[in-house]
Each structure stands twice: as structure tokens, then as C-alpha cells.
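Enquirer: generate coordinates for the sequence data below:
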Amino acid sequence: MTSAPPREAGGRGAGRRRTELAAFLRSRRERITPDDVGMPPGPRRRTPGLRREEVAQLAGVGVTWYTWLEQGRPINASTQVLDAVARTLRLDGAEREHLYLLAEVPEPASGEAAGLPEDLQSILDALDPTPASVTNDRCDVLAWNAAYAAIFPHLVNAAPCERNSMWMALTLPPCCNPIENLAEEAPMHVAVFRHRYSRHMNEPAWKDMLRRLHAASPLFTRLWAEHEVALPGPRTKVFRHAAVGLIRTRTTHMDITASPGTRLIVYTPTDDESRERIARLMEDPGAAVPDHTH
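Expert: Purely as a prediction, here's the structure:
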């Protein structure tokens, strides 16, 4: 049985905030169609977008809880649950921040970058124009240099909760997906992720990541069912950028002992043409900006 929401507190200002929160969530829900999230349209709808129960299902939260949230009732919301709602409603960075402010929940710091050694960004910057990044076991991208940002603008400009190389590789549509050899790389991505998952399977953030990938990527679900495991290692990775074409690299992984569970990944261009194309992107930052968003 669902308990009643707590009594309203906080005065007139809190009431206005909850009214605004209710209207904001409703407007974001109504702009997403069932087809957008791979759900059948079902019987004739009274609302132009998703139903409340569909948002709750996709976000992995209770229908009653989400209904109360959208009604502006004074309920408690965790950052993890708000993140799930934000992803389901496809909120961009500004919208996500707005949601947290209206829900009166402090927005979490971006990823785990605060725990990295203080000299690491200087090391990344010194590697320019060779692309490099720092990731954790879950594939969250925690830090990067300018060359990396030039190749992967969708990734570095994403909300912190979506700044993840697995998410990018397996959910971006073909028009924006930078991985040219995805057919080769996707199975290895998933196999390495499964190997790491075995050490973290009881952690909420890992459970949430697994649920989101299953919901968003049929390719991930198919590969996950194969139960392949692999260790990370050097790989030839080919990327395509709309402004310059193909960029061929060889990756090198180096564990960061001062921050267990994180690693420095360096993408070394394998030919002069790829080096020249990275240089062109760095010289013209406007060319690296995506021409559209999803």
C-alpha cells in the first residue's frame, strides 16, 4: 500500500516552485511520443505524448510516486531518481538543472572527476594534439583534452549522467555516432563492460546503467545475452567526423594508481591524414560543434 505524501511545508515560495515543477514535467512528457522511445502507440490517447505510467515505467520508478511528483506534491526525491526521470524525458543540460532547482535537490557534481589527481588535467593537456581521456570502470568520461573534445563533441557536451562512452557508442543514431567500425567495437565494448560489471553488480549506479542500456539499445541487449567477457587492451578504433571524415587511431590504456578504477586512454593517430584531420578540428572549433541534437 502506498503511503500518503508528507504534509506541505515551506510556505508560498515552495508552493509556487511545486506548481512550476508540475507544469514543467507535464510539458516535457507531452513532447515525447511512444514511437520516440520504442513503445507501441496503443489505443487512442487523450494526451499528445507519453502517459504518466509510461514515464514511470521507463524511468524505473513507481507510478504513484511519479504522479505525485508531476502533481507538485511535497515528496522527497533522490538525485538518482531525478536523473532517471531526466533521462527518460530527454532533458538537456539546462532543463536538467531546472528540474533539480524546482525539486529543491542539490545537483550532484559531474561524475567522479573531483577525486582525480590534481595534475592529471595538465597531463591530458600536454598530450594535445593527441586525443586522450580519463574514464572509470563504468565508462564514465571524467576528464579529457581539447583534441578528444574536438572528435567527440556529443559526449563532452552531454549532461554528466550521460557522459559515458558506452552510452554514446550504443545509443547515438547513425547520423551522429562517431564510431565507424561499430560492428567490430560494440561486441568488445560489451564484453569488457561485463568483465568489470562482475565486480560492481550490487552497486546502484551500475544497476541503473545496465537497465538504461537494455531499455535504449537492442544491440546491447543482444550482445549482453551472449555472455562474452574480455579484458581491455590496445584497439584500432576508426571514427568519423562530419567535418573532416575518417580518423584512424590506436588506443592505449594506462591505469591511474592514485585513483583506483580509473584509467588514462590515449588515442594515437595511425597515419598522417588522421593527424591532419584532428589538427583541422582543433584549429576550427566551430567545425567540431554538432549541427543538430537529439
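Enquirer: alpha carbons only for contacts and neighbour counts from here, please
Expert: OK.
Enquirer: can you give me the distance of the nearest residue in space to residue 53 that is not next to it in sequence to residue 197?
Expert: Nearest residue to residue 53, sequence neighbours excluded (CA to CA, 6 or more residues apart in numbering): residue 63, at 5.4 Å. Applying CA to CA, to the nearest Å, the value for residue 63 to residue 197 is 29 Å.
Enquirer: please name the nearest non-neighbouring residue to residue 67.
Expert: Using CA to CA, 6+ apart, the nearest residue to residue 67 is residue 52, at 6.6 Å.
Enquirer: ok, now which ones touch that neighbour?
Expert: Contact analysis of residue 52 by CA atoms under 8 Å, 6 or more residues apart in numbering lists 29, 63, 66, 67.
Enquirer: let's see this one next to it:
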Amino acid sequence: MHQQSEQRRELAAFLRSRRERITPDQVGLPSTGRRRTPGLRREEVALLAGMSATWYTYLEQGRDVRASYQVFDALATALQLDRYERGHLFQLAGHAPAAEAEEPEALAAEVAAVPLLLQPHPAYIIGATYDVLSYNRAADELFPNLTATADRPANFARWVFLEPAARDVLVDWEPEARGLLARLRTLAGRHPGDVRYTRQIDELKSGSPEVRAWWPRYDVQARHGGRKRLRRPGRGTVDFTYTAFHLAEQPEQTLVIYSEDQLDAPAAD
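Expert: Purely as a prediction, here's the structure:
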């Protein structure tokens, strides 16, 4: 029962956060008078979704009400959710299979060896909560102080938000940190009631004012590859391309490989 109650609260807060970011102009509604809160009113969302304003209010209040897949599909459209946000909404609404809480993550020896084989390219494997399960020397040099302790593994989210060196290494620290927190929110939504996420978020909130400010925004995002600008000792800012591969037998374990971006390198003679 506690898990269901917590999930309803998460759903209510997520709906409210998405409603408050949309203006009437964005959805073709007239902006009438002063508004006590930013964004759309509850009755406006209900109108756009073709549902009862009372039922929508119940959802935002976290009441124990049941709504169909079609209702949440209409809400996702009305709130202009992207595909990651839609998936998160359906998870919270109970219209997607929720993963069970897992035992501490294990990594097969042959999988743990993969980052070592990729040296000199920085590479690491992260788990469901961004624990760094394996990494090579190049990754250790690229992300200084990404170290394990006697009682727990290194954790990339902890490094980004709580390790002072991260703000120097990550040239674009704020967008990088916001994106990581959005991906962590997505993962937590797939594991309602999983104490690993509760403990992790509590730790990040206690040590990071940014996490305290950004977590209530309910941004969600999937893990993906991309580009990063990183500062390297003696070299200044270096552009990197990184690629993420989900492991076949453990899809929430991800191999991440970095390579220096060669797009701007001069052509050979």
C-alpha cells in the first residue's frame, strides 16, 4: 500500500510540474486574467484532454482513482510530453510494467574486462543507479576522484554532484548535470519503491542545492550517446564523442566509450 501511495504522489507531482510549464498561448487557449500559478489551470488541461476537470483534479491530488490508458494518452498529448516523458507518465500511472527491486548488481568477469580491453579509450560500465561497476585507466584519468570506497562502488551521479573536481572537468556542468538527473528520475520511475533510488536521491539532495532545486521539476530523459567538452590537465578543453551500449542480458547496465572528437582535425596530406 505504501508503494502505491508513493506512486500516486509521484504521478500527481509529475502532472503538476508538466502543467505548470505550458502557457495558454502554446496550446491555443486565450490567456484570461492574472494567474496565481504559472502555466495552465487544471480545468484547461482537462478540457484539452477531453476529460472531467474533477477527475483530473483527483489525479493531481494523488487520490486513489483509476483512469484508462486512453485517458493518460490524451493527457500526454495535452501536456505536450516527449516520448521519454510519456513513458514515465505511463509507468507512474500503472500502464507499463514496473520493475521489481533488485539485489545489489553483479557484473560477470568477462563483461567487467571489456573497459580494460578498450584502453586507451576511456570506458566504463554503469549500473541502474549509476554505480560504476568497471572502468579503465583512461576513464580514471578523464574523471579524477571517481573512486570506490570499502563499502560501496564509485557512482557517476555522486561524482557529478558531490565531487568538486566535476565542475572543473565538465565544461558545461549545468546542462550535463541536469541531463543526468533527468535520466536518474526516469530510472527511479521504473523502480517505484526501490530503496536504492530513495537512498541515492536523499544523499544527493543533502549534498547538492542543485538537486534539491531540480528534482521537483520532474524532468525525464533516456540514456544516450552524444558529445561532451572536458578539461584535461595541460591541454585545456577537449571535445569528446561518447557512445552508450546497453548490455544484452542486463539492459540497465550500460557500457560507455569515449573518443576524442576528430571532426575538426586537419586533413592529412
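Enquirer: the residue nearest to residue 53 of structure 1: neighbour count?
Expert: Counted with other CA atoms under 10 Å, the neighbours of residue 63 of structure 1 add up to 16.
Enquirer: before we move on, which element is residue 230 of structure 2 in?
Expert: Per DSSP states H and E: residue 230 of structure 2 is located in strand 226-232.
Enquirer: which residues of structure 1 does that strand align to?
Expert: Mapped onto structure 1 using TM-score structural alignment, strand 226-232 of structure 2 spans residues 235-241.
Enquirer: can I get the contacts of residue 52 of structure 1 in CSV with distance to residue 121 of structure 1 and secondary structure?
Expert: Converted to CSV, the contacts of residue 52 of structure 1 look like this (distance: CA to CA, whole Å; DSSP: H, G, I helix; E, B strand; the rest coil):
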residue, distance to residue 121 of structure 1, secondary structure
29, 38, helix
63, 43, helix
66, 40, helix
67, 43, helix
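Enquirer: please tell me how far the residue nearest in space to the middle of structure 1 sits from residue 156 of structure 1.
Expert: Against the mean C-alpha coordinate of structure 1, by CA atoms, centre = their mean, the closest residue is residue 162 at 1.4 Å. Going from residue 162 of structure 1 to residue 156 of structure 1 by CA to CA gives 9 Å.
Enquirer: in structure 2, where's the longest strand?
Expert: For structure 2, the strand that runs over the most residues, judged by DSSP state E, is strand 236-246.
Enquirer: contacting residues for the residue nearest to residue 53 of structure 1?
Expert: Contacts of residue 63 of structure 1 (CA under 8 Å, 6+ apart): 52, 53, 56, 57.
Enquirer: how far away is it from residue 56 of structure 1?
Expert: Noted for residue 63 of structure 1: a distance of 5 Å to residue 56 of structure 1, by CA to CA.
Enquirer: and for residue 179 of structure 1?
Expert: From residue 179 of structure 1 to residue 56 of structure 1 the distance is 32 Å (CA to CA).
Enquirer: compare those two and say which is more crowded by neighbours.
Expert: In this view residue 179 of structure 1 and residue 56 are compared by other CA under 10 Å, and residue 179 has more residues nearby, 23 against 19.
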